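**Student:** Fold the following, please.
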Amino acid sequence: MRLLAFLFSVLLLAGPASAAESSDWSGSESGRVRLISSVAATGSAASLRLGLHFQLAPGWKIYWRSPGDAGYPPRLDWAGSANLGAPVIQWPAPHRFVLAGLQNHGYMGEVVLPLDAPLTVPGQPVAARLAVEFLACAQVCVPQKAELSLDLPAGPAEPSAFAHDIGRFSALVPGDGSRHGLTVEAAEALGAGEASVLRLSLASTEPLTAPDIFVEADEVAGFGEPRVTLSPDKRHAVLNSPVTPGTVLKPLAGALLRITVTDGLRSLDAMVTPVPATASPSTESGLLAMMAVALLGGLILNLMPCVLPVLSIKVLGVLSHGGGERGHVRASFLASAAGIIASFLALAALAIAVKQAGQAVGWGIQFQQPGFLVTMVVLLALFAANLWGVFEISLPTWLMTGGGGNHHTVLGHFLSGAFATLLATPCSAPFLGTAIGFALARGPEEITAIFAALGVGMASPFLAVAAWPDAALRLPKPGRWMITVRKLLGLALAATGIWLLTVLAAQTGLFAALVSGGAVTAAIAIMAVKHRLPASSRSAVGACVVALAGLALAAPFHGDGGQASASGGTIPWVAFDRAALTRLTGEGKVVFVDVTADWCITCKVNKAAVVERGEVARRLGLPQTVAMKADWTKPDETISRYLASFGRYGIPFNAVYGPAAPDGLALSELLSESEVLAALDKAAGP
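**Tutor:** Below is the predicted model:
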């Protein structure tokens, strides 16, 4: 009894922990916070271990140094402190939580953020003054601010009553993984763009339970919750963390990323540089299947309206083969096939370069460039003038395969294939969008393989004739009737040029397009009357034609920027606003998104045949339906990333949103009335 009485008296004399070891609590509805010290006095060390101690109310959370999709971490201001340098925060491993559909990283319940605080003069008293701002979230997020004061006297650095609390959370600060038996075996980058995935291979000396990964790479992309695959013995795991749509700034491969891996109370902090992922057997089989799809899509591309006018050059070449030689036929068709395949490979190289630069890439994006459009107009005009007999180009003998004009040369046949490819890109064939989307969402090898397959598919009719040249030799022999055919085919090329001028007008303004078109027309007219001019003035014709071509090429770069094409019709189109989709569907509305462009022929076919007629047009005009147009005539990064979020990299593209389809229902490239109406009904829900 005397011993118990003695111990009781000692406890009474000891009382609570010294107020010098902690600040007062600062509280609110979210909980409370204070500043604590691991020692009772400053001692002789050059630094102190402090702690920012949070006790959060049930359901409330604060954020880690990398907060995730929203929020911000605690912000510390030490102004007014004496004998104290700027403390460095040590962050315990975070937890993942979802708030309003957003992935967030932070803490709940109780947490101490250890602080390593250097002393200006070791051994002297310290006056710590801290203004801390933090965001506390439950169902709502509330910004908080606390003013905290802590004074530590000089004297022996005995452990304080809070040393254990600070030490407990210091043990949760991730290290290199060796203490917890965790090792990163590999970091790989899968896919590309919005389809990028960080694949992390993890090894553990103890069985894993629920591994998670937090990726910090603000200059690369944001990352979502990983998909975890555990080995049978649970000592190895593969974590696939996808990028957050709309956050990709540059490719993952070769980028420096900071990762934090957690598994219960174990954790790991490391810097990794992902390498391109090696293909698995399933990936290889998927690539082979998609190459078959690309072959079929390239074959059907020959029937698209964008390609037919340019193929008129080839038609003329076919007709010229009637009664010709087998070797001449084979060489010309092989040259055309080579032009097609080479152009697809050039487009693949361009796509790879754009992706490696971290930019959004799409199918047909060259039609967003005025320089490309006016160059094509000039070249098409020259081809048309050549077919009309305005001029003939004599090339060196080593390029000739059978005499005649430009269309009889190997180079001419090669160029006809190249032009057909370039003008094919605003068109879409069945299966084409699937193959392009597969390629552009992956690495350089897949892009090259898919684009090569597209080229072989489109070139297959030419390759077939090259293999069996007798088919072309059985055509009627050339004669005067071919003059009429040449003129008609020249008109087809001229019509293609006029269409390109309308696209140019939408981008640079009507005046610039008229100047370019007028300059090209004047140049052709001058060449047409050259033979009637006096011999002394003919030498100036070449210089005049070159000057007019230069004017045509320069005019678009001095335009007024053009105007968005008018929507017209009975449908009340509104401009695309990705952020408004959630709000509109939350209001119970159905949203029809149409990604289109003035250069997209298939888009115009979809509108004329399905969207702007009949029951579809009536439904899109109802008050509870919003028709949203995303005009991709000019480059638009927002639209590019929106397409990539669906794994699409070309147009036409249409999607329907509604209360029953908040994430959107992607439609086929070639629309049908039944498909659109069914999607509208499904998105609206019961």
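**Student:** make it CA atoms for all contacts and neighbour counts henceforth
**Tutor:** Will do.
**Student:** wait, doesn't Cys306 sit right on Ala429?
**Tutor:** No - Cys306 lies out of contact with Ala429 (CA atoms under 8 Å); the separation is 10.9 Å.
**Student:** the more surrounded of those two?
**Tutor:** More crowded of Cys306 and Ala429, by other CA atoms under 10 Å: Cys306, with 24 against 21.
**Student:** I'd like the secondary structure assignment at that one, please.
**Tutor:** coil (DSSP: H, G, I helix; E, B strand; the rest coil).
**Student:** And it, how close does it get to Asp598?
**Tutor:** Computed as CA to CA, to the nearest Å, the Cys306 to Asp598 distance reads 13 Å.
**Student:** and if you look at Pro67?
**Tutor:** Plainly put, Pro67 is 42 Å away from Asp598 if you go by CA to CA.
**Student:** Neighbour count for these two, which is higher?
**Tutor:** Comparing Pro67 with Asp598 by other CA under 10 Å, the one with more neighbours is Asp598, at 24 against 19.
**Student:** Another sequence for comparison is provided below:
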Amino acid sequence: MNIRLLLSLLFLILSPLTQAAPVRAGPVEAELVAERGALVAGQTNWLALRLKPDPQWHVYWRNPGDSGIPTKLEWRLPAGLTAGDIVWPYPHAERLGDLVNYGYGEDTLHLVPLQVAAGTRGAQTLAATAKWLVCKDICIPGSAELELRLDVAAAADPDPQWRAAFARTRAELPQAVDWPAQFAVAGDTVSLQVRDAALRDASRIAFFPYASDLVNHAAPQRLAHDGDSLRLSQAASAYFVEAPAQVDGVLVVSHGERTQAYEIHAAPGAVAAVPVGTPAPATAGASVGLPPDAAALAGADGGAPLSLVAALGLALLGGLILNLMPCVFPVLSLKALSLARAGHEGQRAQSLAYSAGVVLSCLAAAIAILLLQRAGQAVGWGFQLQSPVFVGLLAYLLFALGLSLSGVAQFGTRLMNLGQGLTEQKGLAGAFFTGVLAVVVASPCTAPFMGAAIGYAMLQPPAYALAIFAALGLGLALPFLVIGFVPAAARLLPRPGAWMERFKQLMAFPLYLSVVWLVWVVARQLDVSAGAQLLVGLVLIAFVLWLWAAHGLVAALAKLLAAALALGLLVTLPQGSERAPADGAAVVGELRSEPWSTQRVAELRAEGRTVFVDFTADWCLSCKVNERVALRSSKVIQRFQEREVAVLVADWTRADPAITAELARFGRNGVPLYLVYVRGGEPKILPQLLTPELVAAAVE
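**Tutor:** A predicted model of the protein is given here:
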């Protein structure tokens, strides 16, 4: 028998032993594959991350477009082996409502060059962590631990199993060309001009830039094509700041059934923009539509899609209602005491300082959320409370403030007077930081109308998002602005007197209750030991405040040591602990519930069941009030049992990108959110403040 044929047969028998089985992670199948059956020392060897999304799902290219995250590989390789970056085949355009993303909806190889040093011998285990985002009408982050074991040989033939796949992928890699290309930015339009004979008689052309902030990916590409010359114009991105030194990207050109991609590099130059109204070229990809209910769900509580003016109004109204939330009231009562002591001019100045603290804090929160989302993080309103360290820090702050109100330490006056030299008006710094504190303690709450406004803001350009968050802050500060500038409203404040000291001490107790709740949140996020660790930190905070007025070296050292220990206990909370998933016990009243997942919702809807989904978090006071007032009421429990309603709980206490994506799908950026699928039908959004009658009627 021919020795080469014998070796090939032997390779076919043994190759399954070298290739690990594909890993299934949600709607994606992933594996590492090699072009050849062995590694060759001293050469470039080609590997690939193979991703196969389920039908109608897609993963992302190096520039994901309007949203998404590029696929990444984190390698763990033996000495002498070095992996390069992913070499990307050209992408397809995936449309989702008003967004356009770039990626792959089919079985795709992400090629990676692997350098094997000369002299490397023996079997080598190649390990990598693959991370991706897969989207359909929702988005799910995915990852897989992958391995591939290959021998090092003097020579190796292509693996017959993957020969065709590697060849097909190489045909889809952009060819490096030095075509004359230039670009120009005029107003809000980016224009590109390219010349080459390969463009002649092209039937389809599409341009995919490498920079994500250059063009509005959802805007049509206007094309002027004349023989060897191509001009292409597209609206600039809302994030566009200044023209780059060079525009790089992939030009996909089709001639009938044959498609080739070219990597072009355009320098600045004079390019006439293609007029608006010029037909857009066909693009190399299928589109994915929004779920049928998505357009309606963009509005407030299932109404019509929002406009910017409507979102600003809802944010203002939501911020105003936020003043009534139990998490905010103790801080506001203290501010009211301060205003009652001040004269008319003092009330006006303090209300302005307080409002500035509120609005600037809301803008800071908006900027933080936008930057984190831009970096690929799945975050929303109240995201900071998913961190046990932040929850613990808030507990320390409220506990210290409560002890101050109880008279243990009078540090608040000193802090407020720190700003007196700058403001020249007593208490303005204190008023400003009271506004900051109001926003901090309001973060666990989502008032009615506020969820729709914030959800809308997260889908808009940064300027619109910041305007909406500023309107939210203005609504929160509005009662004190009215007191400061409307004398009739100021006269409603009670007269100053000895009772105010007693009332101030009384207001310490809601703060203590808030601290109890925050300790409970940490215990729920992590475990009982973490809650006990936080309690020890609170004792140390009490010790520091007990020594607050003491002077001398010993007292100073004791305060410093106790404060350092308290901070150490806070930052050493076990961030990596995973709380056990819900076990199906009665999370909502006496109803049997189970953890939410998109798959479980689909299964129950297919059975024709009525489904109630509760998007909640332990740190969300509004959620807990709704649970006790409405969801645990006998009327709701009886109605759910009669109708055999399936209750699913989406617990957002700890960061969960799948829940964040589902909230965004329904135009929300925080909890609570309540959905009802009646007999498996389309979802209805319930208001953010529930009553037993409203919930019972919703499942009919």
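**Student:** Against Gly249 of the second structure, how distant is Gln234 of the second structure?
**Tutor:** Separation of Gln234 of the second structure from Gly249 of the second structure (CA to CA): 14 Å.
**Student:** ditto for Glu682 of the second structure
**Tutor:** In terms of CA to CA, Glu682 of the second structure sits 41 Å off from Gly249 of the second structure.
**Student:** Report the buried residues of the longest helix anywhere in the second structure.
**Tutor:** With secondary structure taken from DSSP state H, the second structure has its longest helix at helix 344-374. Across helix 344-374 of the second structure, burial judged by 16 or more other CA atoms under 10 Å covers 344, 346-363, 365-367, 369-370, 373.
**Student:** Kindly report the same for stretch 590-609 of the first structure.
**Tutor:** Judged by neighbour count (16+ other CA under 10 Å), stretch 590-609 of the first structure contains these buried residues: 590-604, 606.
**Student:** Output the residue interval of the first structure matched by the helix or strand following the longest helix of the second structure.
**Tutor:** Toward the C-terminal end, the helix or strand that comes next after helix 344-374 of the second structure (DSSP states H and E) is helix 388-405. Using TM-score structural alignment, helix 388-405 of the second structure lines up with residues 370-387 of the first structure.
**Student:** Now do the matching stretch: distance to the chain's middle.
**Tutor:** Taking CA atoms, centre = their mean, to the nearest Å, one finds stretch 370-387 of the first structure lying 32 Å from the centre of the chain it belongs to.
**Student:** what's the mean deviation for it versus the second structure?
**Tutor:** When the second structure is superposed, stretch 370-387 of the first structure averages 2.0 Å from its matched positions, counting by mean CA distance after the TM-score superposition for the first structure.
**Student:** what does that stretch rub up against?
**Tutor:** 366-367, 391-392, 406, 486-487, 489-491, 493-494, 496-498, 500-501, 503-504, 507-508, 516, 520, 524, 549, 552-553, 556-557 (CA atoms under 8 Å, 6 or more residues apart in numbering).
**Student:** if I line the two up, what does Leu466 of the second structure land on in the first structure?
**Tutor:** In the first structure, Leu466 of the second structure lands on Thr448 (TM-score structural alignment).
**Student:** what's the spacing between its match and Ile259 of the first structure?
**Tutor:** 32 Å.
**Student:** More neighbours: which of those two?
**Tutor:** Thr448 (21 against 18).
**Student:** Assumed the more buried one was part of a helix.
**Tutor:** Yes - counting by three-state DSSP, Thr448 of the first structure is found in a helix.
**Student:** Quick one: residues contacting it.
**Tutor:** Leu345, Ala348, Ala349.
**Student:** Go through those residues one by one and say which ones hold in the second structure.
**Tutor:** Using both residues aligned by TM-score structural alignment, their matches' CA atoms under 8 Å, the second structure keeps these contacts from the contacts of Thr448 of the first structure: Leu345, Ala348, Ala349.
**Student:** Make a markdown table from those residues and add distance to Ala617 of the first structure to it.
**Tutor:** Output for these, formatted as a markdown table (distance: CA to CA, whole Å):
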| residue | distance to Ala617 of the first structure |
| --- | --- |
| Leu345 | 40 |
| Ala348 | 38 |
| Ala349 | 41 |
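**Student:** picking up where we left off before, ok, of the contacts of stretch 370-387 of the first structure, which come out buried?
**Tutor:** Looks like the contacts of stretch 370-387 of the first structure have 366-367, 391, 406, 486-487, 489-491, 493-494, 496-498, 500-501, 503-504, 507-508, 516, 520, 524, 549, 552-553, 556 buried, using 16+ other CA under 10 Å.
**Student:** Closest to the centroid, which residue in the second structure?
**Tutor:** Ala378 (1.8 Å; CA atoms, centre = their mean).
**Student:** ok, now which ones touch that one?
**Tutor:** Neighbouring residues of Ala378 of the second structure by CA under 8 Å, 6+ apart: Leu372, Asp656, Pro657, Thr660, Ala661.
**Student:** And the helices in the stretch 401-550 of the second structure?
**Tutor:** Here the stretch 401-550 of the second structure has its helices, by DSSP state H, counting those that start in this stretch, at 411-417, 420-423, 428-442, 450-457, 462-485, 487-490, 499-506, 508-525, 528-546.
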